Structures are given as C-alpha cells and as structure tokens.
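> sequence and predicted model, in that order:
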Amino acid sequence: MKMKSNKQLDILDTVVGAGSTFEGTIKTEGSVRVEGKVLGDITCSGDLTVGASGNIEANIDARNITIAGTISGNVRASGIVHIEKKGHLLGNAHMKAFIIDEGGIFEGESKMDDFNIEGNKKLEIAAE
C-alpha cells in the first residue's frame, strides 16, 4: 500500500466558502475548509477545518478536525479533534487526542484510541 506524503495531506484542495451550501458527499486526498454549510458526509485524508461561520450536518472521517463553527454528526479522526472556544460538536467523537477550549461545546460520547499509520486500526500492546 502506497503511503500518502504529509505534503499531499496538507494541501487545502477543497473549500466551501461563506454563504455557500454544498449537498452531497465530499471525498478528497487533501484537506478541507468549511466556512459555509455542508449537508452530507466528508471523508478526507488530510485535515478538516470548520471556520467560525461553518456549519456541517454530516459524518466525518479525517486526519485532524478543528472546529470553530458547528458540526452535527459523528466524527472520526486518526489524530486530533480540537473544539475551539466558540465551536460546537453535537455528535460522537472517535479520535487519538481530544482538545476542548474553554467555551467550546461537546454533546455526545467520546472514544480515544491509539491509531497506527496504515489506517484507523487500534494498536495492540503486548502484555509483559
């Protein structure tokens, strides 16, 4: 399996601008920024950033997820989910690390796992 370079994952190749609404599924090898509204699922190999004016009603799978706006749906990140001070996550979260700034809102269940590089599989730790 060919690994994606971090450079490719860091490229912001999809933007939903303020005042725009996107209905459907977004799948990308890069990163996504949402300042408008998205109704549908998002799968991106890179990072998802939801700006202050962003509103997403979807299930999300991404490397890292930063929320300054609102997500209504379940999220899965192989890295970090970060809810900023005015961000809202209304749904379940499954990730490696979780940050909620003071003032950020999370309503749902959370599960933290160790993930390996080749996919979202839990690392097994051998008993000594």
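Noted; the coordinates are in hand. Treat the numbers as computed from the prediction; the structure is a model and nothing was measured.
> all contacts plus neighbour counts: C-alpha atoms, from now on.
Will do.
> show me the helices in the chain, by range?
6-10 (DSSP state H).
> okay, which residue is most central for it?
Nearest residue to the geometric centre of the chain (CA atoms, centre = their mean): Ile65, 3.2 Å.
> show me what contacts it?
Shown in contact with Ile65 (CA atoms under 8 Å, 6 or more residues apart in numbering): Asp47, Leu48, Thr49, Val50, Ala77, Ile80, Val81, His82.
> repeat that for Thr49.
Val32, Arg33, Val34, Ile65, Thr66, Ile67, Ala68.
> and the comparison structure, right after this:
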Amino acid sequence: MKKSHGTLNGFLDQGCSIKGEVVFSDLLRVHGHLAGTVSSEHELLVGEGGVVEGEIAVGRLVVAGTVRGTVRAKERVVIHGTGQVFAEIFAPTLVVAEGGVVEGPVHMTRPDKAEAAAS
C-alpha cells in the first residue's frame, strides 16, 4: 500500500472496535472495526482487515479494507486492490485499483460541490 500523507493521529488495531462519533486531525488508520460518524479535514486510511461503517466526511479516504455507508471526500477516494466500498460516494476524484470493489452510487463532484455536500 502506498505511503500516506500526514502525521499519524490515531490508530485502531485489529481486534479493537469503536462505536460512536470520531473526529480527528491529520491521519487515522483503522485496522479494527469503527461504526458511527467519522469526520476530518484530512485522511482516513482503512487498512486490510479494517471495517468502517456509517457516515464518513473526510478530506481523503484510502481503502484497503471495507467501508459501508455514505462517503463524502473533499479531495479523493482511493480504493486499493483489496478494498471494498459498499456506499454512496461523493468525491471529485475516485481511483479504483484492479481488484477493488465499488458498489453503490458515485457522485463525481467538483471540489467546491463536495464541500457543500459535506455540510
């Protein structure tokens, strides 16, 4: 998996789960299970084996695990070959590697429209 930008701000390891509202700055890596609302101006990275379910509003989303719900990304969504996204996606840029799965409506918004959709 390509190296991410930003300083690691939080890490949820395999075997750990959180339910509720998560707000973070910089970079959050999820290799466990996170259910609820996730918001940040920066990057959420869902690693292999990681699962995020719910409302996601971030600057960038990188998926090598599984995401379910609604995704609003101001900059881009990147889905690696092991990534699976079962969600409605709002983002100006969507990158899907060979083997990556996207199931659900995709709205390719201009950056200014993605910000409006996130609010």
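Structure received. Everything numeric here is computed off the predicted structure, so don't read it as measured data.
> what's the TM-score here?
The TM-score (TM-score structural alignment, normalised by the length of structure 2) is 0.87; 112 aligned residues with a CA RMSD of 1.7 Å.
> which one in structure 2 is aligned with the residue nearest to the centre of structure 1?
Counting by TM-score structural alignment, Ile65 of structure 1 lines up with Leu61 in structure 2.
> ditto for Phe22 of structure 1
By TM-score structural alignment, Phe22 of structure 1 lines up with Ile18 in structure 2.
> tally of neighbours for that match?
Ile18 of structure 2 is flanked by 13 other residues according to other CA atoms under 10 Å.
> how near is it to Ala118 of structure 2?
Note on Ile18 of structure 2: its distance to Ala118 of structure 2, by CA to CA, to the nearest Å, is 22 Å.
> go on, Val51 of structure 2?
From Val51 of structure 2 across to Ala118 of structure 2, the span is 21 Å (CA to CA).
> these two: which is more packed in?
Taking other CA under 10 Å, Val51 of structure 2 and Ala118 do not tie; Val51 has more neighbours (23 against 16).
> does the more buried one touch Leu44 like I think?
No - Val51 of structure 2 is not in contact with Leu44 according to CA atoms under 8 Å; the separation is 11.7 Å.
> hey, what's in contact with both of these two?
Taking CA under 8 Å, 6+ apart as the criterion, Val51 of structure 2 and Leu44 both touch Val30.
> got the contact list for stretch 77-91 of structure 2?
Around stretch 77-91 of structure 2, the neighbours that count as contacts under CA under 8 Å, 6+ apart are 1, 48, 60-76, 93-111, 114, 117.
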